[in-house]
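Trainee: make a model of this:
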Amino acid sequence: MKFGTVRFADGVQGGVVVGADGQSVHPLGRDLESVILAADTLEAVLRVGAAASERPATPLSDVTVRKPFTPAAIRDFVAFEEHVVGVRKSVDGSSGVPEQWYAAPTFYFTNPHAIYGPDEPIARPDLCRALDFELEVAAVIGRQCRSVDEAQARDAIIGYTIFNDWSARDLQSAEMKVGLGPAKGKDFASSLGPWLVTADELENHRDADGFLELDCSVSVNGVEVGHDSLASMGWTFETMVAYASRDSIVKPLDILASGTTGGGGCLAELWGRGGSQHPPSLQPGDLVTITVDGLGTLSTPIVAGTPTPELTPFRRRS
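Mentor: The predicted structure follows:
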């Protein structure tokens, strides 16, 4: 099933998208977050969707699609080796892949309070002149996990959605020199949606090793920039969930993003490989469109940011 959040004539609520091309939506009668939090299994979510399908449907052309839900927490991994090679060269001038990268599926936490949905504009940060997209897919958690194995992790994933981890590369490059990871280079925006596609819908896309063979592409102003298969990941989502839960807690409404695909899944990868900032960074007026087989299309216009106030500089002590 495909779940989403839409603005109907009588307000915003969750819905089940139906039809060969997703032409209409049945209202859930409540928000999608509450459905996920109340359910402990994928089967429970599917039962809610089946019940909603008995209600009258509304054409998608008559509603506004919003972000499907607000994540409780966002762990963003870096699971594509090709991406690491290119983006390290661009962001910090390093070559190759660090050996430690192969030891475990590394991730960082990003901001769940700055989530945008389909067609919602993203403002380029005031001090940024190297704005970049990141083509990713995120697994959505429906059951609490702590130190689970990979089989249990698979049962905890209720579905998948498209994720765009926007990046201010010039800000990121400067702050990464401190050694703590990205901060203002990442925390201003992430885009999510348009749908939460339940895990059962994608089972027939698994390869022999359990990776999801989904075609992924991204374009800027209608010109394709990146193209890869989700199966190019170095770890499955189940491995990433199990690792994230190790000695810790992963909760319902958490999302675990794949990290950026290879094949031009972000501009910085191409800049690192080519040695110059080509294609150019995103500018106000640009339109970024991500399409993932089975998950839909997520489009985002870029707009100018607003000026930010000056900060008091660091006080040096004698």
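
Trainee: C-alpha only now, for contacts and for neighbours.
Mentor: Noted.

Trainee: gap between the spatially most central residue of the chain and T64?
Mentor: The chain has F163 as the residue nearest its centroid, 1.8 Å off, counting by CA atoms, centre = their mean. Per CA to CA, to the nearest Å, F163 is found 19 Å from T64.

Trainee: got it, and F237?
Mentor: Distance from F237 to T64, by CA to CA: 30 Å.

Trainee: same check on V197?
Mentor: 18 Å.

Trainee: what about these two, which has more around it?
Mentor: Neighbour comparison, V197 and T64: the larger count goes to V197, with 24 against 14 (by other CA atoms under 10 Å).

Trainee: do a quick rundown of the helices in the stretch 1-150 of the chain.
Mentor: Under the criterion DSSP state H, counting those that start in this stretch, the stretch 1-150 of the chain contains helices at 32-38, 42-52, 81-91, 150-156.

Trainee: returning to that earlier point: my read: the residue nearest to the centre of the chain touches L192, true?
Mentor: Yes: counting by CA atoms under 8 Å, L192 is a contact partner of F163 at 4.8 Å.

Trainee: can you name the element that comes right after the strand or helix carrying C216?
Mentor: Using DSSP states H and E, C216 sits in strand 215-220. The first helix or strand that comes after strand 215-220 along the chain, using DSSP H and E, is strand 223-229.

Trainee: buried set for the helix or strand that that following strand is followed by?
Mentor: Helices and strands here follow DSSP H and E; after strand 223-229, the next one along the chain is helix 237-245. For helix 237-245, burial by neighbour count (16 or more other CA atoms under 10 Å) applies to 237-245.

Trainee: okay, the residues you listed in TSV with distance to F107 next?
Mentor: Putting the buried residues of helix 237-245 into TSV (distance: CA to CA, whole Å) gives the following:
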residue	distance to F107
F237	12
E238	14
T239	12
M240	9
V241	11
A242	13
Y243	10
A244	8
S245	12
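
Trainee: returning to what we had before: that's a strand at the residue nearest to the centre of the chain, yeah?
Mentor: Yes: counting by DSSP: H, G, I helix; E, B strand; the rest coil, F163 is found in a strand.

Trainee: returning to that earlier point: of the buried residues of helix 237-245, which pair is most distant in space?
Mentor: Spatial extent of the buried residues of helix 237-245 (CA to CA) is set by the pair F237 and S245 at 12.2 Å.

Trainee: isn't D31 right up against R7?
Mentor: No: D31 lies out of contact with R7 (CA under 8 Å); the separation is 10.9 Å.

Trainee: now do the shared contacts for these two.
Mentor: Q13 (CA atoms under 8 Å, 6 or more residues apart in numbering).

Trainee: V48: how many residues sit nearby?
Mentor: Neighbours around V48, by other CA under 10 Å: 15.

Trainee: got a list of what I36 touches?
Mentor: By CA under 8 Å, 6+ apart, the contact set of I36 is 45, 142, 252-253.

Trainee: narrow these to those in strands?
Mentor: Members of those lying in strands (criterion: DSSP state E): none.

Trainee: I have a second one here; can you model it like the first so I can compare?
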Amino acid sequence: MKFATWEHGAGVVGEHGLHALPPGVSVLDLVRAGLPAAIEAGTAALATRPIPLETVRLLPPLQPETIRDFVAFEEHVEGVVASVGDGGGVAAEWYEAPTFYFTNPYPLYGPHDDIPVPPGSALFDFELEVAAVVGRHVASEPADRVGDAVFGYTVLNDWSARDLQRREMKVLLGPAKGKDSATTLGPWLVTADELEPYRDEEGFLALDLRVSVNGTLVGQDLLSNMGWPFEELLAYAARGTTLRPGDVLGSGTCGNGGCLAELWGRNGATSPPPLRPGDVVEMTVEGIGTIRNRVVPGPELPAVAPARPRPRTRERKNSV
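Mentor: A predicted model of the protein is given here:
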């Protein structure tokens, strides 16, 4: 089943359009209720009159409280380290355990919304990912026990200001402002059972992922090229802590052109060029759907003030 959220409503995606849930019921409410209850509510909604998809503005399928974004594709790391990092190749520590950062859950955009360029960025980029939505509380459980903890999946675009990211990561923190301005989720939330036919013999979802800019294919990969399946990512995220229903876990960017920075690292130049206002980025994930966003100018703000020369005084000049 596919659940969607739109302006003034939420519901199920049917053959002839969208079928609304009762007023006041959100997709996040269904996730928190659990998959069996969500399927029951969705089945009831399918009996209502369909709303033509083209008459609504789709929003992100849910508003999560937390978003953890992993970096689970080795090929992506190889290219991006050469572009954004120190060029030293994949760190040995990458292979030891999944790594993630917490991204901002507030600036979420729908599957067809315009995306503003972050203030001060001249190297704007996309990142093609799949996100898993947690369906139950998980606390320090091994990976072989969390197979039922994924409610469903959606497409995730982790928009990235690479010039801001380069600076802040040299301080050994972040990414922060480099990935703080926008995340696209959509077009809907597909329940995990729908994607089980794509699972390979190693337990990975072998979904085809593609991204194009202005109609030109830039990247293509299989989700099964992840270093760990989602169950391992989920178990690691819950290690020593708790995940709640509705929390989002991003796969990290796929390889083979899943972002421009990977290609910049491999090509030794900013080719293809960074995103500019007017560019249209389209991502399609097999079994889930397509998101399509246009880049627009962002707000113009004053330059960030640099740090002042560091004082070395240890006493106040004037006594209190």
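
Trainee: re the thing from before, of the contacts of I36 of structure 1, which is the most crowded?
Mentor: When neighbours are taken as other CA under 10 Å, the top entry among the contacts of I36 of structure 1 is G142 (26 neighbours).

Trainee: for it, give me its contacts.
Mentor: G142 of structure 1 neighbours (CA under 8 Å, 6+ apart): 36-37, 39-42, 156-158, 251-253.

Trainee: still touching in structure 2? Go through those.
Mentor: Using both residues aligned by TM-score structural alignment, their matches' CA atoms under 8 Å, structure 2 keeps these contacts from the contacts of G142 of structure 1: 36-37, 41-42, 156-158, 251-253.

Trainee: check these for burial and list the buried ones.
Mentor: Buried by 16+ other CA under 10 Å: 36-37, 41-42, 156-158, 251-253, out of those.

Trainee: what span of structure 1 is stretch 216-230 of structure 2 aligned with?
Mentor: Mapped onto structure 1 using TM-score structural alignment, stretch 216-230 of structure 2 covers residues 223-237.

Trainee: return the distance of the matching stretch from the chain's centre.
Mentor: 13 Å (CA atoms, centre = their mean, to the nearest Å).

Trainee: what do you get for stretch 196-210 of structure 2?
Mentor: 18 Å.

Trainee: and if you look at stretch 81-98 of structure 1?
Mentor: With CA atoms, centre = their mean, you get 21 Å for stretch 81-98 of structure 1.

Trainee: buried set for that stretch?
Mentor: 81-91, 97.

Trainee: got the contact list for F80 of structure 1?
Mentor: Applying CA under 8 Å, 6+ apart, we find F80 of structure 1 in contact with 232-234, 259-262.

Trainee: now it. Nearest residue, chain neighbours left out?
Mentor: M233 (4.9 Å; CA to CA, 6 or more residues apart in numbering).

Trainee: test my guess that the one you found contacts F77.
Mentor: No: M233 of structure 1 sits out of contact with F77 when judged by CA under 8 Å, with a separation of 10.4 Å.

Trainee: what's R273 of structure 1 aligned with over in structure 2?
Mentor: Per TM-score structural alignment, R273 of structure 1 is aligned with R266.

Trainee: my bad, P112 of structure 1
Mentor: Using TM-score structural alignment, P112 of structure 1 pairs with P105 in structure 2.

Trainee: read off where the helix or strand harbouring L189 of structure 2 ends up in structure 1.
Mentor: Using DSSP H and E, L189 of structure 2 maps to strand 183-191. Aligned using TM-score structural alignment, strand 183-191 of structure 2 spans residues 190-198 in structure 1.

Trainee: what distance separates the start and the end of stretch 299-310 of structure 1?
Mentor: By CA to CA, one end of stretch 299-310 of structure 1 lies 32 Å from the other end.

Trainee: next: stretch 5-19 of structure 1.
Mentor: Stretch 5-19 of structure 1: ends 17 Å apart by CA to CA.

Trainee: can you list the residues that contact that stretch?
Mentor: By CA under 8 Å, 6+ apart, stretch 5-19 of structure 1 touches 1-4, 23-32, 49, 52-53, 62-69.

Trainee: now those residues: which count as buried?
Mentor: 1-4, 24-28, 31-32, 49, 52-53, 63, 65-69.

Trainee: show me those that map onto strands.
Mentor: Under the assignment DSSP E, those contribute 2-4, 24-27, 65-66 to strands.

Trainee: could you find the counterpart of F73 of structure 2 in structure 1?
Mentor: Looking across to structure 1 (by TM-score structural alignment), F73 of structure 2 lines up with F80.

Trainee: circling back: and which of the buried ones among the kept ones among the contacts of G142 of structure 1 is nearest to E201 of structure 1?
Mentor: Relative to E201 of structure 1, the closest of those is I158; by CA to CA it sits at 10.4 Å.

Trainee: the strand or helix carrying the closest one maps to which residues in structure 2?
Mentor: I158 of structure 1 is part of strand 157-165 when elements are defined by DSSP H and E. Using TM-score structural alignment, strand 157-165 of structure 1 lines up with residues 150-158 of structure 2.

Trainee: what residues does A114 of structure 1 make contact with?
Mentor: With CA under 8 Å, 6+ apart, A114 of structure 1 has these contacts: 187-190.

Trainee: make CSV from the contacts of I36 of structure 1 and add distance to A57 of structure 1 to it.
Mentor: What follows is these, written out as CSV (distance: CA to CA, whole Å):
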residue, distance to A57 of structure 1
V45, 19
G142, 26
P252, 28
L253, 26
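
Trainee: among those, which one lies nearest to G222 of structure 1?
Mentor: Closest approach to G222 of structure 1 among the contacts of I36 of structure 1 (CA to CA): L253, at 32.4 Å.

Trainee: which position in structure 2 pairs with the closest one?
Mentor: Using TM-score structural alignment as the criterion, L253 of structure 1 maps onto G246 of structure 2.

Trainee: buried residues, stretch 164-181 of structure 2. List them.
Mentor: Residues 164-169, 174-181 are the ones in stretch 164-181 of structure 2 that count as buried (16+ other CA under 10 Å).

Trainee: next: stretch 98-107 of structure 2.
Mentor: Residues of stretch 98-107 of structure 2 classed as buried: 98-100, 103-105 (neighbour count, 16+ other CA under 10 Å).
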